[in-house]
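Enquirer: After the sequence you'll find the predicted model.
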Amino acid sequence: MYKYIKVAAGVIALAALVPAAASAVTGGQGGAGAACTSDGSEPTGHLLAKRIEKDINEALKGRDSVASVALYDRKTGIACAYDENRQQDAASVIKPVILGALLFQSKGPLTGEDDALARKMITASDNAAATTLWKKLSDLTNPSAPNPVKIQEFLDAAGMKNTILDKEGFWGLSQVTAADQLQLLKVFTYNSDTAAPVLPQEARAYALELMNHVQSDQRWGAPAGAPQNAVVHVKNGWLRRSDNPGVDPYDRLDWKVNSMAAFTGDDYDYGLVVLTENNRVPDGHPAESGWIYGIGTIEGVARAVHHDLYPEQSSSRRLQPTPQNLVKQLKLQPHQPR
């Protein structure tokens, strides 16, 4: 929440499906760091942009996680990006993409089975529901390798140019970027009359409503530190790669931990995406410790962003799941290729 190791909602990828991000375990983040801009709509916009830029970099400093970050805030005119076009396994953050494609194809409100499946897929990160909808939106000429042509149509319409959909039915192996996932949040929260929306208002409201009702033990990550009076729309994804000899050494047993959220209500209108990998499990530590580390990286960035944008309203809460909830969520990882 992909040919199949039935573990819990994460994924494992074959080397051929992995972007050439690294050929060995190097640890830590490279690149030039975060870059934030202001559209000038606020007199203090430039200073705020520089502060957020600095604090994102500080939040990632010293972390072993390799992260990509994307942020927009329509109210302040702030936009931030940090390695935002780097591709990595989606895990369950592909599920809002499936939802968007379903709404795009339906041309109206979802009813009956589609509604039930969409709700299970988003609010409970149900993998069987996601697989059913993936197939519904695919060319099944080869049933063992569904071609998600209708999902691609939605990506094209939404301007999500760097997302690569898996063509073997392992939807969690699809490659996503922080920039494209942020674009999806913009599609869901679109509120302008200047151009025709990708999705009609009713469909956008439906998507946001489902993401607002994600079950409580899956609401960690990007919402950490968010204003307590904001309406939160979140979806997370997590997976641990296999130790299969065919998997690139960089990816073996690595945790991929992702979080995306939009914040609305009470004059809020912003979105944050943080994708992470290189969350290793130290020798002798429980398998889930890499997952917890990735969540910590995401929440460090999130708390910095929320505090800088809305210092008087932001919360200091950490949202990391309890050990009991971690065990429960481990059962939600997507299937993995052998």
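Expert: Happy to help now that I have it. Residues are numbered from 1 along each chain as shown.
Enquirer: From now on I want contacts and neighbour counts done on CA atoms only, so please keep to that.
Expert: OK.
Enquirer: Helices of the stretch 101-250 of the chain, residue ranges please.
Expert: Taking DSSP state H, counting those that start in this stretch, the helices of the stretch 101-250 of the chain run over residues 112-123, 127-136, 149-158, 178-188, 201-212.
Enquirer: Tell me which of those helices is the most buried.
Expert: helix 178-188 (a mean of 24; mean count of other C-alpha atoms under 10 Å).
Enquirer: what helices or strands is that one leaning on?
Expert: With contacts defined as 3 or more C-alpha pairs under 8 Å, 6 or more residues apart in numbering; DSSP states H and E, helix 178-188 has these neighbours: strand 66-73, helix 149-158, helix 201-212, strand 255-265, strand 268-279.
Enquirer: Going by neighbour count, which residues in the helix or strand following the last one are buried?
Expert: Where DSSP states H and E defines the elements, the next helix or strand beyond strand 268-279 is helix 289-309. By neighbour count, with 16 or more other C-alpha atoms under 10 Å as the criterion, the buried positions of helix 289-309 are 290-309.
Enquirer: put this beside the first:
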Amino acid sequence: MVFGGGGLIYAGLNDGGPDGGSILPGALSAGDSTTGPSAGAVDTAADVSASPSPTGPSPEELAKAERAKREKQLTAALKKLTASSPEFSVAVQDKKTGETYAYRGDEKYETASIVKAQILACMLLKDQDAGRDPSSAEMTLAKPMIQLSDNNATTSLFTRIGGKTAVGKCNKRLGLTETAVNTSWGLTRTTVDDQIKLLGEFVDTKGPLDADSRKTAFKLMNTVNAAQDWGVPAIAKSGETFTVKNGWDTRSADGGLWAVNTIGRVTDGDDVDVSVAVLSHNNKSMQSGITLVEKVAKLTRQYLKY
């Protein structure tokens, strides 16, 4: 991502006499008469009025410069946090402006349970291809998979829709080019760049998911169990709507440290329409990981002002 600063350049007029001094419209020299301006004074006024007026940056250029300034400040704040915290990455996409920000966007992390949102999308696409709505049996698995993050339900649904091979093919349709599906679904590896793409597909009216599929995904991700509405929901203000899928896991291979991830969206009519993904690993505990991903998400809102 390219960050830049913006500045204003002010152009001045320098219309003057032989001595190089500037003469303002209507100004008189020491020898001028206040009752009958000389030919020289008239010519000077005509010259000034014929000169182009100074122009500054357009509103669009000013907005772009302000955005670049905020992104630069956010990056500095995240770098400072990185120096004293476990590794993390974050991406934000503002659907209202079309702007996307990413910090370490292409770094790969294990998904843990956020992959369940991906599995849900693939189930919905599979049903669309068959020209039918999700079956009651599928929804019996999909609901606890998303709302409760039920692992057994996830394994059953993952196998039902074709496992690693099917989800891998589905990822291509979703544009997830940096996500490698694992037979043990929780060990799937991904990036925040890809997770932002996935979140975007859940609301893209021109994407592969049709209106009914998008509605189903929203309903499930908007009604997660209260004990799991941490992460992205922490940045939602009163009256705003959120969707979320969180992931957390610890492995002996990582020395018992925790991977803690959160993906979701925050919306409020025409005012806010933002997707956020934060991935992290090597956290000392699940709670410290939650604290980290929420702090990172809050920093994006503080500096990007969405």
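Expert: Thanks, I have the structure now. Computed from a predicted structure; not experimentally measured.
Enquirer: what TM-score comes out when they're superposed?
Expert: Taking TM-score structural alignment, normalised by the length of structure 2 as the basis, the two superposed chains have a TM-score of 0.74; 246 aligned residues with a C-alpha RMSD of 2.1 Å.
Enquirer: So the residue of structure 1 positioned farthest from its centre: helix, strand or coil?
Expert: Most distant residue from the mean C-alpha position of structure 1: residue 43, 31.7 Å away (C-alpha atoms, centre = their mean). State at residue 43 of structure 1, reduced to three classes by DSSP: H, G, I helix; E, B strand; the rest coil: coil.
Enquirer: gap between it and residue 119 of structure 1?
Expert: 42 Å (C-alpha to C-alpha, to the nearest Å).
Enquirer: go on, residue 209 of structure 1?
Expert: Taken as C-alpha to C-alpha, the span from residue 209 of structure 1 to residue 119 of structure 1 is 10 Å.
Enquirer: quick one: what helix or strand has residue 36 of structure 1 in it?
Expert: strand 35-38.
Enquirer: Centre of the chain to that strand, how far?
Expert: Distance of strand 35-38 of structure 1 from its chain centroid, counting by C-alpha atoms, centre = their mean, to the nearest Å, is 21 Å.
Enquirer: Check which residues of that strand are buried.
Expert: Within strand 35-38 of structure 1, the residues that count as buried by 16+ other C-alpha under 10 Å are 35, 36, 37, 38.
Enquirer: re the thing from before, want to throw the helices and strands packed on helix 178-188 of structure 1 into CSV with distance to residue 124 of structure 1?
Expert: Below are these laid out as CSV (distance: least, C-alpha to C-alpha, whole Å):
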stretch, distance to residue 124 of structure 1
strand 66-73, 25
helix 149-158, 21
helix 201-212, 10
strand 255-265, 15
strand 268-279, 20
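Enquirer: Which among those is found nearest to residue 231 of structure 1?
Expert: Closest to residue 231 of structure 1 of those is strand 255-265 (C-alpha to C-alpha; 5.0 Å).
Enquirer: Run the angle between the closest one and helix 289-309 for me.
Expert: Strand 255-265 of structure 1 runs at 30 degrees relative to helix 289-309, counting by axes from the mean of the first three to the mean of the last three C-alpha atoms, to 10 degrees.
Enquirer: contacting residues for the spatially most central residue of structure 2?
Expert: Closest residue to the average C-alpha location of structure 2: residue 92 at 1.4 Å, with C-alpha atoms, centre = their mean. Contacts for residue 92 of structure 2 (C-alpha atoms under 8 Å, 6 or more residues apart in numbering) come out as 100, 101, 102, 196, 274, 275, 276, 277, 300.
Enquirer: Map it across to structure 1 for me.
Expert: Taking TM-score structural alignment, the alignment pairs residue 92 of structure 2 with residue 71 from structure 1.
Enquirer: what does residue 67 of structure 2 give?
Expert: Residue 67 of structure 2 maps onto residue 48 in structure 1, by TM-score structural alignment.
Enquirer: what about that match, neighbour count?
Expert: 19 (other C-alpha atoms under 10 Å).
Enquirer: mind listing what it touches?
Expert: Counted by C-alpha under 8 Å, 6+ apart, residue 48 of structure 1 has contacts 308, 309.
Enquirer: which parts of the helix or strand that contains it are buried?
Expert: Counting by DSSP H and E, the element that carries residue 48 of structure 1 is helix 45-60. Buried residues in helix 45-60 of structure 1, defined by neighbour count with 16+ other C-alpha under 10 Å: 45-46, 48-60.
Enquirer: Repeat that for stretch 95-105 of structure 1.
Expert: Within stretch 95-105 of structure 1, the residues that count as buried by 16+ other C-alpha under 10 Å are 95, 96, 97, 98, 99, 100, 101, 102, 103, 104.
Enquirer: Quick one: average offset of that stretch versus structure 2, please.
Expert: Stretch 95-105 of structure 1 differs from its equivalent in structure 2 by a mean of 0.3 Å after superposition (mean C-alpha distance after the TM-score superposition for structure 1).
Enquirer: okay, and that stretch goes to which residues in structure 2?
Expert: Going by TM-score structural alignment, stretch 95-105 of structure 1 sits over residues 116-126 in structure 2.
Enquirer: before we move on, the earlier item: against residue 52 of structure 1, how distant is the residue farthest from the centre of structure 1?
Expert: From residue 43 of structure 1 to residue 52 of structure 1 the distance is 16 Å (C-alpha to C-alpha).
Enquirer: Distance-wise, check residue 4 of structure 2 relative to residue 72 of structure 2.
Expert: Note on residue 4 of structure 2: its distance to residue 72 of structure 2, by C-alpha to C-alpha, is 7 Å.
Enquirer: Neighbour-wise, which one of the contacts of residue 92 of structure 2 leads?
Expert: Counting neighbours by other C-alpha under 10 Å, residue 277 comes out on top of the contacts of residue 92 of structure 2 with 33 neighbours.
Enquirer: That one and residue 262 touch, don't they?
Expert: Yes: Residue 277 of structure 2 lies in contact with residue 262 (C-alpha atoms under 8 Å); the separation is 5.9 Å.
Enquirer: anything in contact with each of the two?
Expert: residue 232.
Enquirer: Stretch 287-302 of structure 2 aligns to what range in structure 1?
Expert: Taking TM-score structural alignment, stretch 287-302 of structure 2 hits residues 292-307 over in structure 1.
Enquirer: quick one: the matching stretch to structure 2 mean distance?
Expert: Mean deviation for stretch 292-307 of structure 1: 1.6 Å (mean C-alpha distance after the TM-score superposition for structure 1).
Enquirer: how distant is that stretch from the center of its chain?
Expert: Mean-position distance between stretch 292-307 of structure 1 and its chain equals 14 Å (C-alpha atoms, centre = their mean).
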